[in-house]
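Colleague: Sequence plus the predicted model coming up.
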Amino acid sequence: MPFVIATLGTQIAPEGVAILEASGATLIATPAYPSRTDLLALLAQHNPDAVIIRLIEHLDGELMDAAPNLKLIAKHGVGTNDIDIAAATARNIPVIMATGANAHSVAEHALGLILALTKDFAAQDRHIRAGRWDKKLYAGRELRGQKLGLVGFGLIGQILARMAQPLGLLVSAYDPYAPDSAFDNVTRITDLDSLLATSDIVSLHTPLTPATRGLIDTNRIALMQPHALFINTARGEVVDEPALIAALQAKKIAGAGLDSFAEEPPQRSPLWNLDNVILTPHVAGVTEDAKRAVSTLTAQNVLHFLRGEAVEPRYFVKPS
């Protein structure tokens, strides 16, 4: 009997669909951010063997119970804050994610935000469009010799460090869980406050966990230097967003490049009115290349698991 696999929150890339269809699986997909009522109805009607999570508000225990045959939850990506891991664990439903599949794209995006801010691209674009040609308005600076501080030093942070060093950036990182072997030509900082206080650019690469929620709070933002830039391609909830907005408004830090927000999709925010901020809609990890890689890996791992074949331990989410 073919497996039933539901993608919750838009279809996966064609390469992943092809892998699943070739196995004979029956595929079900919802639009992005389906209503809870629609999710409950779909899960009850189709009773999938596995669900692939893309763009939904939250998969909780009640939704899991709506599909009694559910054997596996797969995140199409690496952030699992939209899945109730405790509820899945209580029901003996493993959760997997696409570890590393989009890491290069996220690291590139972070570097792109750093370059756009330090080279003052957004402001210069506005000047040209407004008919101003005045080089005295340029506020660009070199990256060479500046200190890049990485908060979190998993695969994305490590890739970004390797990209940044040839540009002359001096890279340091804070991550109490990363092994010493990861810090190749990168200075390990054991105190987060020290890293924030001494970095010219701070880039956030930590997952959202109970320990990291609100990690970058009012007091820690206040430690940053007035010329410092803040980059977030991780999770919005790791940052006290009102505190960050206040610091940007008061020019207590120089600018920010943000790809994630405390609420997504975000409602109208004071961030929209700040000219020292570059905003992108949580797209760092969804380049066409990354989508293909994530979809392919996710499809393969889902099928391996449902067939009783081995799935590498690094893809399983550990209960907190």
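Modeller: Yep, that arrived. Just so it is clear, the model here is predicted, and its values are computed rather than measured.

Colleague: For the rest of this, base every contact and every neighbour count on C-alpha atoms.
Modeller: Fine.

Colleague: Please enumerate the helices of the stretch 101-250 of the chain.
Modeller: Listed in chain order, the helices found in the stretch 101-250 of the chain under DSSP state H, counting those that start in this stretch are 103-118, 121-129, 155-164, 192-198, 218-223, 241-249.

Colleague: Relative to residue 186, which of those is closest?
Modeller: Each of the helices of the stretch 101-250 of the chain was scored for nearness to residue 186 using CA to CA, and the closest is helix 155-164 (7.5 Å).

Colleague: on that earlier part again, mind putting the helices of the stretch 101-250 of the chain into a markdown table with distance to residue 274 and mean neighbour count?
Modeller: Formatted as a markdown table, the entries for the helices of the stretch 101-250 of the chain read as follows, by distance: least, CA to CA, whole Å; neighbours: other CA atoms under 10 Å:
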| stretch | distance to residue 274 | mean neighbour count |
| --- | --- | --- |
| helix 103-118 | 13 | 22 |
| helix 121-129 | 11 | 14 |
| helix 155-164 | 26 | 21 |
| helix 192-198 | 22 | 19 |
| helix 218-223 | 17 | 17 |
| helix 241-249 | 7 | 18 |
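
Colleague: another one to put next to it:
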Amino acid sequence: MEKTVVILGGDLAPEGRAVLEAAGVTTIATPPYIDRSKVIAAMQAHRPDAVIVRLLAEQLGAEEMEAGGRLRHIAKHGVGTNDINVAAATARGIPVTMTTGSNGHSVAEHALALIMALVKDLPRQDALIRDGIWDKNRYHGRELRGQHLGIVGFGFIGQTLARMAQVIGMVVSAFDPHTPDHAFADGVTRDIDLDALLGKADIVSLHCPLTPETVNLIDGRRIRMMKPGALLINTARGEVVEERALVSALEDGHIAAAGLDSFAMEPPGIDNPLVHLSNTLVTPHVAGVTLDAKRAVSVMSAEQVLAIFKGETPAPRFLAR
């Protein structure tokens, strides 16, 4: 198969690259977080038949799509397509696919890990011991059992986290106007009012996609509606949260702590207070890229590319719209 695929923003896992190479596809990977000019240069240099999008500094737009002259497919290495102008791709007859379900368990586990680390006071205890302080009176850990987890966005990831939390003994409710009623089963309460959920949850975990409707969904007003002393967990997209308002609420103690895997600007600037506050636990947008998930996502995105090359139509759940 004489085809070329450019992987934009970092290489695939070896298993994914092997899928393409076994089919005779030429693959080229760029460094992570390249800007538009470098994307255009790569498209012009390699004239790919398809691209796999990993980590870009700017959205993949119409000019980049047209730069190579023969682009037939855009595959997202993951499920968040906010870094792709899907409307521009659709207008040009270029399908955009996602690896739906491939890394959901990893993201849900990461959210739970952030919750447990903060509730059990682990980052602060680790810092105290490293400073030579052994004082059990400074331990502020709590039980998760009986605490109210409010999930915003109840797709596959939110539902997976809910099941995990219920096993621990947490009370779970969720807000998602797009998820059908039958998903709210086995004791998960459907909240039809986001403000009401925020006002009663001990822990709020965000799992909604980034859309025009969800930009700053958790804004200053809603942050102040959260239960005093609550925790905020974000393994979705940084732009879902109004960061300045979150900083203010963390500094004055209205929000006890935040576990953040994503930021409005990535990588965040060194002057971003969220990476310096003592009551934040931060990770570099890695919830969905465990070794297991990266293999699964890489293989699925490579298989989707080959399917398009063969003229196959992806299942609707894999198509971005």
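Modeller: Thanks, I have it. All figures in this text were calculated on a predicted structure; none of them were measured in a lab.

Colleague: For residue 96 of the first structure, which of the helices of the stretch 101-250 of the first structure is the nearest?
Modeller: Counting by CA to CA, residue 96 of the first structure lies closest to helix 103-118 out of these; the figure is 16.2 Å.

Colleague: Superpose on the second structure and give me the mean offset of that closest one.
Modeller: Its matched residues in the second structure lie on average 0.3 Å from helix 103-118 of the first structure after superposition (mean CA distance after the TM-score superposition for the first structure).

Colleague: and what of stretch 293-304 of the first structure?
Modeller: Aligned to the second structure and superposed, stretch 293-304 of the first structure gives a mean residue distance of 0.6 Å (mean CA distance after the TM-score superposition for the first structure).

Colleague: Report the aligned residue range of the second structure for that stretch.
Modeller: Aligned by TM-score structural alignment, stretch 293-304 of the first structure falls on residues 296-307 of the second structure.

Colleague: still on that earlier bit, in CSV, list the helices of the stretch 101-250 of the first structure along with distance to residue 1 of the first structure.
Modeller: Putting those into CSV (distance: least, CA to CA, whole Å) gives the following:
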stretch, distance to residue 1 of the first structure
helix 103-118, 36
helix 121-129, 55
helix 155-164, 38
helix 192-198, 53
helix 218-223, 55
helix 241-249, 49
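
Colleague: Out of those, which is closest to residue 12 of the first structure?
Modeller: Nearest to residue 12 of the first structure, of all the helices of the stretch 101-250 of the first structure, is helix 103-118, at 17.3 Å by CA to CA.

Colleague: Can you work out which other helices and strands pack against the closest one?
Modeller: For helix 103-118 of the first structure, the contact count by 3 or more CA pairs under 8 Å, 6 or more residues apart in numbering; DSSP states H and E identifies helix 155-164, strand 229-232, strand 255-258 as packing neighbours.

Colleague: With the second structure overlaid, report how far the first one is off on average.
Modeller: It stands for helix 155-164 of the first structure. Mean deviation for helix 155-164 of the first structure: 0.5 Å (mean CA distance after the TM-score superposition for the first structure).

Colleague: And the most centrally placed residue in the first structure, how far from residue 261 of the first structure?
Modeller: The geometric centre of the first structure, computed from its C-alpha atoms, lies nearest to residue 234 (CA atoms, centre = their mean), at 3.9 Å. From residue 234 of the first structure over to residue 261 of the first structure the distance is 9 Å, taken as CA to CA, to the nearest Å.

Colleague: now swap in residue 11 of the first structure and tell me
Modeller: Using CA to CA, we find residue 11 of the first structure at a distance of 23 Å from residue 261 of the first structure.

Colleague: same question, residue 173 of the first structure
Modeller: Computed as CA to CA, the residue 173 of the first structure to residue 261 of the first structure distance reads 23 Å.

Colleague: Same check on residue 131 of the first structure?
Modeller: Plainly put, residue 131 of the first structure is 33 Å away from residue 261 of the first structure if you go by CA to CA.
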